[in-house]
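Asks: Kindly generate the corresponding structure for this input.
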Amino acid sequence: MTKRFERAMWLMHRHDPQAMEDGFGLLLPHAADHLDELIAEFAQERNGHGLRCWLLELIGEARSSQALPLLTEQLYSDDESFRSWAVIGLKRLNTKQARRELWKARCNGLND
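Replies: Down below sits the predicted model:
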């Protein structure tokens, strides 16, 4: 885990909205560099719904096919926010498989 990632996550866990934004902003241009860490953090974060949404947004921002399984899983989440970020992430990924997953979800009643 890099110092940048550790610092960003520390900031994102603060109760100060500006610190949280700063942490997100620190990772945004480097999301692809920290994809494994972001996926792991998303899997273990249980308390912060907003933080999990930000993590999912960063995972989608990475535009990596490595994120496809998680984005596809969240496409069918009970949580509307997670579904929304999964759709955005899959659209950003824009691979044949990502487009197929979006098509299948629409066929199953997902509205994007």
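
Asks: all contacts plus neighbour counts: C-alpha atoms, from now on.
Replies: OK.

Asks: From F42, how far out is the residue most central in space within the chain?
Replies: Centroid-nearest residue in the chain, with C-alpha atoms, centre = their mean: L56, separated by 1.4 Å. Taking C-alpha to C-alpha, to the nearest Å as the measure, L56 falls 7 Å from F42.

Asks: what's the answer for R106, then?
Replies: In this view, R106 and F42 are 25 Å apart by C-alpha to C-alpha.

Asks: now do N94
Replies: From N94 across to F42, the span is 22 Å (C-alpha to C-alpha).

Asks: Alongside the first, I'd like the structure of this one:
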Amino acid sequence: MKKRVPKFQEGMRLMRHSDPQLQEDGFHLLLPYAHEYTQQLIDSFRQEADSGLRHWLLELLSAAKDPEALPIFLEYLHSDESGLKSEAIRGLKILNTKEARRALWEAEA
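Replies: Okay, the predicted model is just below:
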């Protein structure tokens, strides 16, 4: 399997650009390959200070559909930041694992 690390690095570089169109381009460069970059996305999310970029990273993690992202979704399920909370809920719904369904059920109760 060919590694796509350069594509990941290029996508992140573009997402951090000051030009909004290049930011979008970076996001859409990574979107179809998010499942290949789960750990890099998690690491980037944990290190990122920009709230907009954090939201996009969480959105990419949702698109990855990887149970490895479950702890982040659980952590942000009760976030005060509505955008991150919404994306965490979306990620849990997409995962649709027993643990994800339980967390959503408990959050509603």
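
Asks: TM-score for the pair, please.
Replies: The TM-score (TM-score structural alignment, normalised by the length of the second structure) is 0.94; 106 aligned residues with a C-alpha RMSD of 1.0 Å.

Asks: who touches the residue nearest to the centre of the first structure in this structure?
Replies: With contacts defined as C-alpha atoms under 8 Å, 6 or more residues apart in numbering, the neighbours of L56 of the first structure are 42, 71, 82, 85-86.

Asks: which residues of the first structure fall in helices?
Replies: 3-12, 17-27, 35-44, 49-61, 68-75, 80-93, 96-107 (DSSP state H).

Asks: thinking again about what came up before, map the residue nearest to the centre of the first structure across to the second structure for me.
Replies: L56 of the first structure maps onto L58 in the second structure, with residues paired by TM-score structural alignment.

Asks: same question, P17 of the first structure
Replies: Using TM-score structural alignment, P17 of the first structure lines up with P20 in the second structure.

Asks: just E101 of the first structure next, same as before
Replies: Using TM-score structural alignment, E101 of the first structure lines up with A103 in the second structure.

Asks: Its match and Y76 touch, don't they?
Replies: No. Counting by C-alpha atoms under 8 Å, A103 of the second structure sits too far from Y76 to count as a contact (11.3 Å).

Asks: Find the residue closest to R14 of the first structure in space, skipping its chain neighbours.
Replies: Closest residue to R14 of the first structure apart from its sequence neighbours, by C-alpha to C-alpha, 6 or more residues apart in numbering: M20 at 6.1 Å.

Asks: For R102 of the second structure, see how far away the match of L56 of the first structure is.
Replies: Applying C-alpha to C-alpha to L58 of the second structure and R102 of the second structure gives a distance of 20 Å.

Asks: again with L70 of the second structure
Replies: To R102 of the second structure, L70 of the second structure is 12 Å away according to C-alpha to C-alpha.

Asks: of the two, who's got more company?
Replies: L70 (19 against 13; other C-alpha atoms under 10 Å).
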